[in-house]
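>>> This is the structure alone, sequence omitted:
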């Protein structure tokens, strides 16, 4: 009878079951035919058979010269990477009765084998552990270097080993593998590390205020101003304002990074909000995700963090337009002939741009025309999806040379955390900041008072704001009110929020 061993397959970051079936039949052919792998394996999986046979031999086990057939199910899903080395070896050893028990039943296996039998780390382990918990499996068997990552999933027994022989001895009950203790996530989570403190930024109090609001409500923001005014400096300081990831957010972020093998080996999960800063020469696939086997792009790697795009108009139009879906839906869907894959992409966009390609702007007609031409590279639908537009003017020399101490990042973060705490209690948890409020919830939570409604109606008429921009203004106004611990959105909150529609006035 064929032997069945359980593993997993990834669809984006969503794990699915993968059953490895191993069958052998006697043959008079010498040398025996090479093992055959079926079930839509990629080149790496096909090549792994030779590695598996060598690892088994170098671990001290002798295989019979049989014909070997290995089937990976479901057969219509492509199998990629070396994660199937270990389950194929377990199935082959059990089929030839080197493994004498059925102890592997109920366990999920994954790992790459070295030629000498060592087990190397793989990608996607945290997703495998989530699948095991969902399926009620007895546990997972993973490489030692992936143990911390797997332990981030509560309620799953994690068995880690360095070599194939350790696992065979464990399955034969000749030795025990102690389950890895589950990690306590909350104490690990911390604020993102910022390279700059806001106290180091001279002047620009208006821009600092705008970024404070953006951080408090997780709003997308855009800074417009000539070169040398501190836009990039403030962008580097912004991550320090954001609160730590909550455990659910940390798991989501870690699942994305795990799918491409970028989780630190000594930590169970990504501990702080990611900050991604792609260059303006990045391709659409690099930014949005893609490839023959779809991989997450920068927008997904910035999930629950910050995506900073410096010199926004210098990005290719194709790249900028791909941002529209994730900015609206917080998800990226990559379609291929074989099907579509979705990656989460709920990020805070921070963009910076100069008014003209030269970086500065003259006040004459030619300067205004150059600015209009440069800003025309940004489509209306894209600009509409950015909540806050703020001008960053040149800093006077007297301010640059002054020694007045500015507000520190820590002081600003206290206000952000207080506002986020209000939102979490009101909106249904930390995964729902004001920027994600639906139109219906906005009607419930951000309908301004009479004076505020009158001003908002006037702004809609004079600026020609779209329905989307109307909701953006209300979301920002709600956040401004939260920073003041105000229950009702009033005229001052609407007035300030309307000021942050700079590009609607250009």
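Received, thanks. All of these numbers come straight from a predicted model, not from anything done at the bench.

>>> switch to C-alpha atoms for all contacts and neighbour counts from now on
OK.

>>> how about the strands in the stretch 251-400 of the chain?
In the stretch 251-400 of the chain, the strands defined using DSSP state E, counting those that start in this stretch lie at 275-276, 289-290, 295-296, 306-310, 331-336, 339-344, 348-353, 388-391.

>>> can you give me the helices in the stretch 401-506 of the chain?
Secondary structure of the stretch 401-506 of the chain by DSSP state H, counting those that start in this stretch: the helices cover 409-427, 439-445, 450-463, 467-483, 491-499.

>>> Out of these, which is closest to residue 10?
Set against residue 10 and scored by C-alpha to C-alpha, the helices of the stretch 401-506 of the chain come closest in helix 409-427, at 31.7 Å.

>>> coming back round to it: which one, of the helices of the stretch 401-506 of the chain, ends up nearest to residue 172?
Taking C-alpha to C-alpha, helix 409-427 is the member of these nearest to residue 172, at 50.2 Å.

>>> Please name every helix or strand in contact with that closest one.
Applying 3 or more C-alpha pairs under 8 Å, 6 or more residues apart in numbering; DSSP states H and E, one finds that helix 409-427 contacts helix 205-217, helix 467-483.

>>> still on that earlier bit, could the helices of the stretch 401-506 of the chain go into TSV alongside distance to residue 105 and mean neighbour count?
Below are those laid out as TSV (distance: least, C-alpha to C-alpha, whole Å; neighbours: other C-alpha atoms under 10 Å):
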stretch	distance to residue 105	mean neighbour count
helix 409-427	42	18
helix 439-445	48	14
helix 450-463	64	15
helix 467-483	52	24
helix 491-499	59	20
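
>>> Distance to residue 357 added to the ones you listed, as TSV?
As requested, the helices of the stretch 401-506 of the chain are exported to TSV (distance: least, C-alpha to C-alpha, whole Å):
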stretch	distance to residue 357
helix 409-427	31
helix 439-445	37
helix 450-463	26
helix 467-483	27
helix 491-499	25
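
>>> And the residue nearest to residue 420 when sequence neighbours are not counted, how close does it get to residue 243?
In this structure, residue 420 finds its nearest non-sequential neighbour in residue 216, 6.0 Å apart by C-alpha to C-alpha, 6 or more residues apart in numbering. Per C-alpha to C-alpha, to the nearest Å, residue 216 is found 9 Å from residue 243.

>>> what's the answer for residue 152, then?
In terms of C-alpha to C-alpha, residue 152 sits 20 Å off from residue 243.

>>> Got another one to weigh against that:
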């Protein structure tokens, strides 16, 4: 007898439906799997057959054939165990085949019939909702993740027998195992705060502008001046995530297998800080079938590169394309995979190997050493960083001040007001922030006064900025103007934006 059930596979961030078909027919007893299964999927036959035996579900001594359609895609992972079991049970007439219609099944089975969780449940449930299926059956370990999609019926099962009961009487099973997910807001306001930063008013202002316009930022300064401290507090002044943004980030972390069972919803903006020994594959996403890398895991949040020149040149150059396109494309033999990459880049570095240049009283580096150190960062990558600000050493008098700095909560309110101005301005565009403006949009929205235009022309000629640097200056100035609710970019806004570019001439000239 023939039976089939729907499952799904994850390819990058894309969900593809897989029809798991089973046929039990006369012939020598065997269990055959076809449809381009990987070694992991082939092992399902032993897990399923042993789980049947340990749960007193006896299959007839016949020929069992399982097919995964379409057959031109290689099937990976252990998430096909449960749909294979369901299809075989229906084909063996232990279950009615019609019970599997319009149902998605995902899960891994142990030898004793227990169901274990798998990664990537959230995007599968979202796909099931798009297809208009009746309900999904997933492992109980993943039920909180699956329940995030409120308008889709999702059942969690702990054992093989639970799955059978759920398929036979879904309404009864739902009443017996009803359990609402925890959805209360848990936005932690404690911990890191900008009020902890001593002095550094210039760097604090640069950080606020960067977050307000979603600009990339580079902190340059001697060791111990507070560069990392500033960067780690950037998420605390970003606006809170909307539920849609939380779901978008949670989907990425679900595919990466980084969600917790108790509270899977990501409620805080990501802050990813990979070590400088991280490979290019760790940043971009690696593997024969790529998964999310650090660039994608920082989506809607901050990717922080501490000691930026210590990263390999190959790793740094990978950032160039996603910084422009807000997504990253990885090509493999099996196809091309696209991952979201709308992140804010924050980086920190010393001005030289010892960290004290241009203070020649303390710096002991030769000119060649400084040139080699700074040369690790290419000019094209620097031009993709909107704001480059210096973080000087803190004076003793500033450290002894009892007065705390402005809190993250207070700064966040200004950031939210500035971003609301941008959203209203760009409501008919595909972007929402000044940092995302392209060349055409810069000319349209970055309107200057005559004095500001004259100043920018002089700076452009004197410093020999590239066209990309010219656009970056205008975008930063547009954000500074928005913070003052100014319709046009004035001369003082251009001046401030230029101060965030002269350092790349100071250090890289």
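In hand now; what should we look at? Predicted model only: the values in this text are computed from it and were never measured.

>>> Residue in the second structure paired with the residue nearest to residue 420 of the first structure?
Superposed on the second structure with TM-score structural alignment, residue 216 of the first structure falls opposite residue 212.

>>> So that match sits against residue 415, correct?
Yes - judged on C-alpha atoms under 8 Å, residue 212 of the second structure makes contact with residue 415 at a distance of 5.0 Å.

>>> circling back to that earlier point, pull up the overlap in contacts between residue 216 and residue 243 of the first structure.
When contacts are counted by C-alpha atoms under 8 Å, 6 or more residues apart in numbering, the set common to residue 216 of the first structure and residue 243 consists of 416-417.

>>> The two: which has the busier surroundings?
residue 216 (30 against 23; other C-alpha atoms under 10 Å).

>>> For that one, give me its contacts.
The contact partners of residue 216 of the first structure, by C-alpha under 8 Å, 6+ apart, come to 242, 415-417, 419-420, 479, 483.

>>> same thing but 7 Å
By C-alpha atoms under 7 Å, 6 or more residues apart in numbering, the contact set of residue 216 of the first structure is 416, 419-420, 479.

>>> Roughly how far does it sit from residue 321 of the first structure?
Distance from residue 216 of the first structure to residue 321 of the first structure, counting by C-alpha to C-alpha: 26 Å.

>>> likewise residue 478 of the first structure?
Per C-alpha to C-alpha, residue 478 of the first structure is found 28 Å from residue 321 of the first structure.

>>> Residue 18 of the first structure now?
37 Å.

>>> out of the two, which sits in the busier spot?
Neighbours were counted for residue 18 of the first structure and for residue 321 using other C-alpha under 10 Å; residue 18 has more, 20 against 14.

>>> does the more buried one sit in a helix or strand, and which one?
When elements are assigned from DSSP states H and E, residue 18 of the first structure belongs to strand 14-25.

>>> Which residue range of the second structure does that strand align onto?
Against the second structure, strand 14-25 of the first structure falls on residues 14-25 (TM-score structural alignment).

>>> With the first structure overlaid, report how far the matching stretch is off on average.
When the first structure is overlaid, stretch 14-25 of the second structure sits 1.0 Å from its aligned residues on average, using mean C-alpha distance after the TM-score superposition for the first structure.

>>> Mind listing what's buried along that stretch?
For stretch 14-25 of the second structure, burial by neighbour count (16 or more other C-alpha atoms under 10 Å) applies to 15, 17-25.

>>> For residue 311 of the second structure, grab the count of nearby residues.
Residues lying near residue 311 of the second structure (other C-alpha under 10 Å) number 20.

>>> That one pairs with which position in the first structure?
Looks like residue 311 of the second structure aligns to residue 315 there (TM-score structural alignment).

>>> wait, doesn't that match sit right on residue 279?
No - using C-alpha atoms under 7 Å, residue 315 of the first structure makes no contact with residue 279, being 8.2 Å away.

>>> quick one: secondary structure of the aligned residue in the second structure for residue 134 of the first structure?
Aligned by TM-score structural alignment, residue 134 of the first structure pairs with residue 130 of the second structure. Per DSSP: H, G, I helix; E, B strand; the rest coil, the secondary structure class of residue 130 of the second structure is helix.

>>> hang on, the earlier thing: redo the helices and strands packed on helix 409-427 of the first structure as CSV? Include distance to residue 6 of the first structure.
Converted to CSV, these look like this (distance: least, C-alpha to C-alpha, whole Å):
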stretch, distance to residue 6 of the first structure
helix 205-217, 43
helix 467-483, 47
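
>>> so where does residue 60 of the first structure fall, helix or strand?
Assessed by DSSP H and E, residue 60 of the first structure sits outside every helix and strand.

>>> so what corresponds to residue 247 of the first structure in the second structure?
Using TM-score structural alignment, the partner of residue 247 of the first structure in the second structure is residue 243.

>>> Tell me who's in contact with residue 478 of the second structure.
Counting by C-alpha under 7 Å, 6+ apart, residue 478 of the second structure makes contact with 434, 446, 489.

>>> For it, give its distance to residue 354 of the second structure.
Counting by C-alpha to C-alpha, the gap from residue 478 of the second structure to residue 354 of the second structure is 36 Å.

>>> To residue 395 of the first structure, which of the helices and strands packed on helix 409-427 of the first structure lies closest?
Of all those, it is helix 205-217 that lies closest to residue 395 of the first structure, at 10.4 Å by C-alpha to C-alpha.

>>> residue contacts, residue 326 of the second structure?
Residue 326 of the second structure makes contact with 340-342, according to C-alpha under 7 Å, 6+ apart.

>>> Turn these into CSV, columns for distance to residue 196 of the second structure.
Formatted as CSV, the contacts of residue 326 of the second structure follow (distance: C-alpha to C-alpha, whole Å):
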residue, distance to residue 196 of the second structure
340, 33
341, 30
342, 28
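
>>> any idea which of those residues has the most stuff around it?
With neighbours taken as other C-alpha under 10 Å, the top of those is residue 341, carrying 27 neighbours.

>>> wait, which of the contacts of residue 326 of the second structure is closest to residue 283 of the second structure?
Within the contacts of residue 326 of the second structure, the smallest distance to residue 283 of the second structure is 11.0 Å, found for residue 341 (C-alpha to C-alpha).
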